[in-house]
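Novice: missing the sequence, but the structure's below:
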């Protein structure tokens, strides 16, 4: 069994935290010339291998002049680490305020003792990016609503986007070539070694929320009001249940107002958990606008 480190961007880290991402794509180096050469490659990753995730991070300000490996005290209970994916105002891993946070450091510099996400390889194969399946695109954390092709007129207004469309668009914009050969890795989360935000431990907590949603069409003045009580869910799951699952057609325009709709949920959730942890209650009341829709949402925590 081997251990590997893989650096990820904030959006990918959050997708793992929300349990929306179960696959990774790692470029093959050097690239094979053709599919025949690709078949002959020795895959470095094997089932059962461990992967620890690197992400943009910071230590206590007193470590600003220290190397990454030196950002650990003899007494590990004193160590505090911040993760940029949690938001710049978030508390450290030991609860310290952001005012004590040191300089942000690149993901590639993160030592293993700082990593909070540990994965186990369940399956691995070699695949070109362009050949990804619809199921794998969803396992990469993408949904059709993320597709934002500016050339939509070429596809036609009736074109039904797919998760694969969204993934390929994102890869081409931020990563490059769609002909790239990659190691496709399906993983599970090692919950015993990972340090997860309590909001995402859906299978280890019992939370009930009352979610009231009011949807107003500003052109027709039509008003739709709904109320849900969700059980055994994090707030992120509760909101997604209402906004994404129940009203994905009504909110097609909404996803275009955010680079990633999930990022919006994450921001809301971090704030809510602060209320839960410090005040033992929650009372959120916010509004989202998208073109001709205005959505008012009230959330009340019913039980811990």
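Specialist: That came through fine. What you are looking at is a predicted structure, and each value in this text was computed from that prediction instead of being measured. Numbering: from 1, shown residues only.

Novice: For the rest of this, base every contact and every neighbour count on C-alpha atoms.
Specialist: Will do.

Novice: Which helix in this protein has the most residues?
Specialist: Across the chain, the longest stretch assigned as helix under DSSP state H is helix 261-279.

Novice: Next, the buried residues of it.
Specialist: 261, 262, 263, 265, 266, 268, 269, 270, 272, 273, 275, 276 (16 or more other C-alpha atoms under 10 Å).

Novice: could the residues you listed be laid out in a markdown table, adding distance to residue 217?
Specialist: Putting the buried residues of helix 261-279 into a markdown table (distance: C-alpha to C-alpha, whole Å) gives the following:
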| residue | distance to residue 217 |
| --- | --- |
| 261 | 20 |
| 262 | 23 |
| 263 | 25 |
| 265 | 22 |
| 266 | 26 |
| 268 | 24 |
| 269 | 26 |
| 270 | 29 |
| 272 | 28 |
| 273 | 31 |
| 275 | 31 |
| 276 | 33 |
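
Novice: also this one, for the comparison:
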């Protein structure tokens, strides 16, 4: 199983921690980080651990067997009743508020920068039982809803990490894009291009596609509408047809997303505070 343990929390023996981690791996599904790793290559990275009060973290490395975009993982441990217990993977255990508090007290903690960047670098997908109906009249039922995040913030956090720790633990996966698969440089460039030229067809196409994937359906629809208005007969890679399809489906996607947030108002408040604008109300603007 594990080749060696880099860190054994106070109060437990190496054997106890080994048994806990082995149990975690055995119970993991193929969709989880641990389950996706070949057990023979699953090991702690020596000398890479952090302790924050009642929380401790150990770093894992599995070469290329995790997937191209997740070569590293970190297990989170929490002290409970005087004993350290594994909570799961770190990126799934802590809120952005936790990392921001760490940065306030320890501005040079580059781990916090990486995890904030990771948190904002992609859309969040949650399972939701929707009462909306498909165009054919069937009820949607269980489906994934996209919870959007601010990808511009992600890039800023990653850039700050590389500035402070160009040879840091996470630097290689940020630099080659594998540990930060959605840095959205393409999105950022398209936004800059549209600020210079509001009729930039290529930029509008990039924005329409990216905004849809990220859950910004009103922005995606606006970009697609402007694209079609400027180039109604565009056949490059069938983009015109794709844009018209995007316009038709955006209202449906938005309705499902709004239904989810109507039932989770605190989540909506958190997301809108992060984004700095209303998802469903007010004027829609580009970029």
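Specialist: That came through fine. Just so it is clear, the structure is predicted and the values come from calculations on it, not from any experiment.

Novice: tm score of chain vs chain?
Specialist: After superposition, the two chains reach a TM-score (TM-score structural alignment, normalised by the length of structure 2) of 0.23; 124 aligned residues with a C-alpha RMSD of 7.0 Å.

Novice: related to what we said a few turns ago, need the next SSE after the longest helix of structure 1, C-terminal direction.
Specialist: Using DSSP states H and E, the next helix or strand after helix 261-279 of structure 1 towards the C-terminus is strand 283-290.

Novice: Run the angle between that following strand and helix 261-279 for me.
Specialist: 170 degrees (axes from the mean of the first three to the mean of the last three C-alpha atoms, to 10 degrees).

Novice: What helices and strands are in contact with strand 283-290 of structure 1?
Specialist: Under the contact criterion of 3 or more C-alpha pairs under 8 Å, 6 or more residues apart in numbering; DSSP states H and E, strand 283-290 of structure 1 touches strand 293-303.

Novice: Residue 171 of structure 1 falls within a strand, correct?
Specialist: No. Residue state for residue 171 of structure 1 (DSSP: H, G, I helix; E, B strand; the rest coil) corresponds to helix; a strand is not indicated.

Novice: Return the member of the buried residues of helix 261-279 of structure 1 nearest to residue 118 of structure 1.
Specialist: Taking C-alpha to C-alpha as the measure, residue 266 is the one of those closest to residue 118 of structure 1, at 20.3 Å.

Novice: Identify the residues contacting that closest one.
Specialist: Contacts were defined as C-alpha atoms under 8 Å, 6 or more residues apart in numbering; by that measure residue 266 of structure 1 touches 14, 236.

Novice: go with 7 Å
Specialist: Residue 266 of structure 1 makes contact with residue 236 under the criterion C-alpha atoms under 7 Å, 6 or more residues apart in numbering.

Novice: Not counting stretch 104-119 of structure 2 itself, show me its contacts.
Specialist: For stretch 104-119 of structure 2, contacts defined as C-alpha under 7 Å, 6+ apart pick out 91, 96, 99, 102, 103, 153, 154, 155, 157, 158, 161, 180.

Novice: and if we set it to 6 Å?
Specialist: Outside stretch 104-119 of structure 2, the residues that touch it by C-alpha atoms under 6 Å, 6 or more residues apart in numbering are 99, 154, 157, 158, 161.

Novice: Just the residues you listed: which are in helices?
Specialist: Within the contacts of stretch 104-119 of structure 2, membership in helices is found for 99, 154, 157, 158, 161, as judged by DSSP H.

Novice: Look up how far residue 258 of structure 2 lies from the fourth one.
Specialist: Meaning residue 158 of structure 2. In this structure, residue 158 of structure 2 and residue 258 of structure 2 are 30 Å apart, going by C-alpha to C-alpha, to the nearest Å.

Novice: And for the first one?
Specialist: Here residue 99 of structure 2 is placed at a distance of 28 Å from residue 258 of structure 2 (C-alpha to C-alpha).

Novice: cool, the second one as well?
Specialist: Computed with C-alpha to C-alpha, the distance linking residue 154 of structure 2 and residue 258 of structure 2 is 24 Å.

Novice: and what of the last one?
Specialist: Residue 161 of structure 2 is 34 Å from residue 258 of structure 2, where distance means C-alpha to C-alpha.

Novice: Same drill for those two, tell me which one is more crowded.
Specialist: The neighbour comparison of residue 161 of structure 2 against residue 258 (other C-alpha atoms under 10 Å) goes to residue 161, with 24 against 16.

Novice: Pull the contacting residues for that one.
Specialist: Taking C-alpha under 6 Å, 6+ apart, we find residue 161 of structure 2 in contact with 110, 113.

Novice: Same question for residue 59 of structure 2.
Specialist: Taking C-alpha under 6 Å, 6+ apart, we find residue 59 of structure 2 in contact with 44, 45, 48, 74.

Novice: re earlier: mind putting the contacts of stretch 104-119 of structure 2 in TSV, distance to residue 249 of structure 2 included?
Specialist: Putting the contacts of stretch 104-119 of structure 2 into TSV (distance: C-alpha to C-alpha, whole Å) gives the following:
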residue	distance to residue 249 of structure 2
99	36
154	28
157	33
158	33
161	38
